[in-house]
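Student: Sequence below, structure please.
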Amino acid sequence: MEIILCILKTFLLCAEKIFGLLTGEYTFPEFEIELEKLLKDLGKEICRIVLQELDEKIYKDKKERENWRVVQKDCERTITTKFGDVTYKRRYYEEKKTGEKAYLVDRAAGIQKYERIDVALKAEITDLSTMMSYEKSTQEIKRDGAECHISRQTVMNTLRKIDEIKTYGESAGKKRIKVLYIEADEDHIHYQNGKSGIVKLVYVHEGKRIAAKDRNELINPKYFSGVYDGERVEKLWEEVWEYIKNTYEEDQIERIYISGDGADWIKFGVKYLPNAIYVLDLYHLQKYITTALKDDKKLKRALWKEIFRGDKEKVIGILIQKYNEYEGEGDKNLVKKCINYIKNNWEGIYSYNLYKGEITGCSAESHVSHVLSERLSRGPLSWSKIGAHKMAQLRAVKASGISIKEMIIKQRFEDLKPVELPRTTLYKAKQQIKKINEKYGTIRDLPILLNKKTFTSMTIKSLLQQINI
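Tutor: The predicted structure is shown next:
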């Protein structure tokens, strides 16, 4: 079998590199570079051989290619992998009844039409692009040793073509829980057309607990994010509800607390989800109060006291008192805004009075910073709408503790059949391995090691002895 000879050849070349290192031809860093190149070349060659062997298998297996006839052979294709560019030859088929034409080996290997980059490298690129710019992603791929020609445009196109990845899988058994928490906020980004946009973030969790260094952590959080403008906001809450139904016994959920800054799209979630209770994020309320009352600490204490008592009239009365004290229209307008904000969100404020034993507080602002802003809005970044949506989704997937690389590869290959070579091919391969074993025995009996007088054989034998071969 060609692949066996390929591996043996590479072993002998590695032995030559070891000899070169130990005789002063290479420094150790130079040896590492040479060795890496050899192994990558081996990887490319193995990929080529395997694809061509699979093409041969399909050709010889009449049942597998029933009704398909060969119209052209030795058609070359190059696919970029982590090892570098792999060029292989395959047959072009036509379906006798429908006239459909296809490269059957590409289908069997999961290589799509016009695809230039293989799925494993795509998964690597996508994962890197969620953490750094497109340009830096290409540099990191090349720094990692991949001998491939990838541009920032390639990274962007790859990202956009990735299928949607769910932040959860099929649940083995649904949980029984009475209370769920949802927190929501948004990040403001710049579009390439000069306009601004909004990326929404929603995450579901089961409460909070004390973690290392007395810091709070969320229990089983799942994140959902993307550009959901206008009527598409319903799609976002639909995804959240699908996750809840898939993970929890929905008839056991008594309350779902939804915390946020009072934006309409967050309140839409309160109407959309059953048993949902709106809770205003006190961080945003505090900003309005601080802006309206400035440094009046006494009045602030009085205001917060009435807020937690749930006395709306007294809360508004305190703010009107401050409004009358101000002389400038600017200061008066700030108080007006605070009054309107409290009136529009009183339901969410009053929830603290009704459910103070269960409400855990809201940390959406910091989660937006960590999950979205780090990649989407910090620095001079601009996005297309589709690019921002895809990036936000992938950041949410990563924040949910899911491996992007594994999910992308799984999506592509879950419907593919395992590759099974014909029995005759396997039999011939086994016979070839048997002959090699009979002729050379173990690695120690390879021809290069039979000459006891050469420095090369002595060096390699010494190395094999150290690693117990």
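
Student: From now on I want contacts and neighbour counts done on CA atoms only, so please keep to that.
Tutor: Will do.

Student: mind listing what the nearest residue to Ile402 once chain neighbours are set aside touches?
Tutor: Leaving aside its chain neighbours, Ile402 sits nearest to Thr167 (7.0 Å; criterion: Cα to Cα, 6 or more residues apart in numbering). Counting by Cα atoms under 8 Å, 6 or more residues apart in numbering, Thr167 touches Lys222, Tyr223, Phe224, Ala396, Val397, Ser400, Ile402.

Student: Where helices are concerned, which of those residues count?
Tutor: Judged by DSSP state H, helices contain the following of the contacts of Thr167: Ala396, Val397.

Student: Make JSON lines out of the contacts of Thr167 and add distance to Glu66 and neighbour count.
Tutor: As requested, these are exported to JSON lines (distance: Cα to Cα, whole Å; neighbours: other Cα atoms under 10 Å):
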{"residue": "Lys222", "distance to Glu66": "46", "neighbour count": "24"}
{"residue": "Tyr223", "distance to Glu66": "46", "neighbour count": "27"}
{"residue": "Phe224", "distance to Glu66": "45", "neighbour count": "25"}
{"residue": "Ala396", "distance to Glu66": "44", "neighbour count": "26"}
{"residue": "Val397", "distance to Glu66": "41", "neighbour count": "23"}
{"residue": "Ser400", "distance to Glu66": "45", "neighbour count": "19"}
{"residue": "Ile402", "distance to Glu66": "40", "neighbour count": "18"}
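
Student: Also this sequence, please, to line up against the first:
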Amino acid sequence: MVNILLQNITDINTLEKAALELARQIMEKAIEKLEEELFKNKDKNLEVVRFLERTISTKVGNIKLRRRLYKDQKTGKSVILLDKKLGLKKKKRVSGEYLKLLVILASKMSYRQVEEVLAEAGFPHLSHTSIFNEVRDFGKRESERLKHEKEEVFTGGKILKGEEKEIPLLFIEADGIMVSSQEEGGKKLEIKLGLIHEGWEYTSPAKKRKRLKEPQIVAGVYEKADDFYEELIHQISKKYNLENTLVVLNGDGASWIQKTSKEYFENIIVQLDRYHIKRDVGLYFGREVADDLCRVLAEGRKQVFLDTLESLICMGETAENREKRRKIIKHFQKYEEHLLDYRYRIPTELRDEELHGMGAAEGYVDKNVARRMKNQGMSWSKKGAEAMARILMLKHNKELKERLGDQYYTIKNPVRKIKYMFKKADRDWSKWLQAKIPAINGPDSGKDWVKAIRGLATI
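Tutor: Below is the predicted model of the structure:
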């Protein structure tokens, strides 16, 4: 085999092609041998029904598989031993290593562009539809995994064994981005993004450039704000113990940020994002007014900021403009306590020169979501948007390659699992009684029903 391939080599390029073809043939032969070994050592209850053929795309080429379908004479169930041994999933056309390439490329460019790149690079051809299906299935699997892990904590009482890191301040920036929808009616989909970090650190001795410390993101399409905050808290709890931590949250004027966030953190300062304040004032009052009043606000003179805006309502050139001025002032008054910069509101002992203004979420949304999901008039199904948001989240958090290396698994129904746990007669209930109750320090810690549970837990 090697001699035949070597006869056609004229330069390094033909040598490379020959090596890839040799690797493909070796892989096929190895799989054939494995199939025969599995047949020789099969369980005596397994009976061969027929042979099935299948093609799997790999990084070295398309591999044709011919394997036996067995039927278990005891259970009546069918099984393909080779597929089980190799971890080949039903209806999947690519190997795990090739899937890694597809997902990483798809996180950077459209599915059609991925198809073109693969074709030009000489990899096995896949249509953009096939690439989409493979990538979406991976993203869907990860989305289900994240939801399952969250349910285990908030519903099943699982105790997280994270680093339990304690810090005085934890920063969260929340934002949303609307992407075009393929759903009937054309209603847009919102990708919610939460950026978590420990503050700032300088990247040079001259302190001219800085970056966020330990940044990580949570991103997805969430049915409710509650779903977003539960996952956000779950992500935080894997690393931090917030018992003695003050949380500072920055975001635009959306109620799911300014209002709902307070229901999920007992010790929190919520701040209206400076960029959005300046943008809204500039839009309705003019850029010069926005520059001057934002400087006033930065100096901590919140009341002067509000009074000046109110005095300028009558100077609006049209009735429509005056109405919009009233509306934005009413919004600022609704969240008046959120207007001041957090550095004026934190305890004195926590203030130092290493604290800076917030507003990094816009850049993170653009870098991690918008560039991939809003280019060239792209539109998304709800499932497709959710899958891609999860992939982009894992990529930023440097978890994507690890997750792509995982063996395939099925997410179990968490409710069914919980019922099973309670039915076990030999359960050691002392461990359960000694465990912490997640709700006490979880997303609903400030609610009345949680306070009641806290009281019962101390009896």
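
Student: Drop the TM-score for these two in here.
Tutor: Structural agreement between the two chains, given as a TM-score (TM-score structural alignment, normalised by the length of the second structure), stands at 0.76; 384 aligned residues with a Cα RMSD of 2.8 Å.

Student: returning to what we had before: and the contacts of Thr167 of the first structure, which two are furthest apart?
Tutor: Phe224 and Ile402 (12.6 Å; Cα to Cα).

Student: First-to-last residue distance for stretch 412-423 of the first structure?
Tutor: 27 Å (Cα to Cα, to the nearest Å).

Student: Same question for stretch 345-362 of the first structure.
Tutor: Span of stretch 345-362 of the first structure from end to end, Cα to Cα: 15 Å.

Student: ditto for stretch 340-350 of the first structure
Tutor: Chord length of stretch 340-350 of the first structure, first to last residue, is 15 Å (Cα to Cα).

Student: Can you give the contact residues for stretch 344-351 of the first structure?
Tutor: Outside stretch 344-351 of the first structure, the residues that reach it (Cα under 8 Å, 6+ apart) are Gly262, Ile277, Tyr278, Val279, Leu280, Ile307, Phe308, Gly310, Lys312, Ile342.

Student: residues in the first structure aligned with the helix or strand hosting Ile191 of the second structure?
Tutor: Ile191 of the second structure belongs to strand 189-197 when assigned by DSSP states H and E. Alignment of strand 189-197 of the second structure against the first structure: residues 197-205, by TM-score structural alignment.

Student: likewise stretch 373-392 of the second structure?
Tutor: Following TM-score structural alignment, the aligned partner range for stretch 373-392 of the second structure in the first structure is 376-395.

Student: now the contacts of Thr167 of the first structure as JSON lines including distance to Arg215 of the first structure?
Tutor: JSON lines is the format used below for those (distance: Cα to Cα, whole Å):
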{"residue": "Lys222", "distance to Arg215 of the first structure": "19"}
{"residue": "Tyr223", "distance to Arg215 of the first structure": "20"}
{"residue": "Phe224", "distance to Arg215 of the first structure": "23"}
{"residue": "Ala396", "distance to Arg215 of the first structure": "22"}
{"residue": "Val397", "distance to Arg215 of the first structure": "23"}
{"residue": "Ser400", "distance to Arg215 of the first structure": "19"}
{"residue": "Ile402", "distance to Arg215 of the first structure": "23"}
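
Student: mind checking what Leu321 of the second structure lines up with in the first structure?
Tutor: I think there's a mix-up here, since residue 321 of the second structure is Asn and not Leu. Using TM-score structural alignment to pair residues, one finds that Asn321 of the second structure aligns to Asp331 in the first structure.

Student: what sits against the residue nearest to that match when sequence neighbours are not counted?
Tutor: On the basis of Cα to Cα, 6+ apart, the spatially nearest residue to Asp331 of the first structure that is not a chain neighbour turns out to be Ala292, at 7.1 Å. Listed by Cα under 8 Å, 6+ apart, the contact partners of Ala292 of the first structure are Asp331, Leu334, Val335, Cys338.

Student: same question, Leu34 of the second structure
Tutor: Leu34 of the second structure makes contacts with Leu82, as judged by Cα under 8 Å, 6+ apart.

Student: I'd like to know how far it sits from Thr410 of the second structure.
Tutor: 26 Å.

Student: In the first structure, which helix is the longest?
Tutor: Across the first structure, the longest stretch assigned as helix under DSSP H is helix 28-60.
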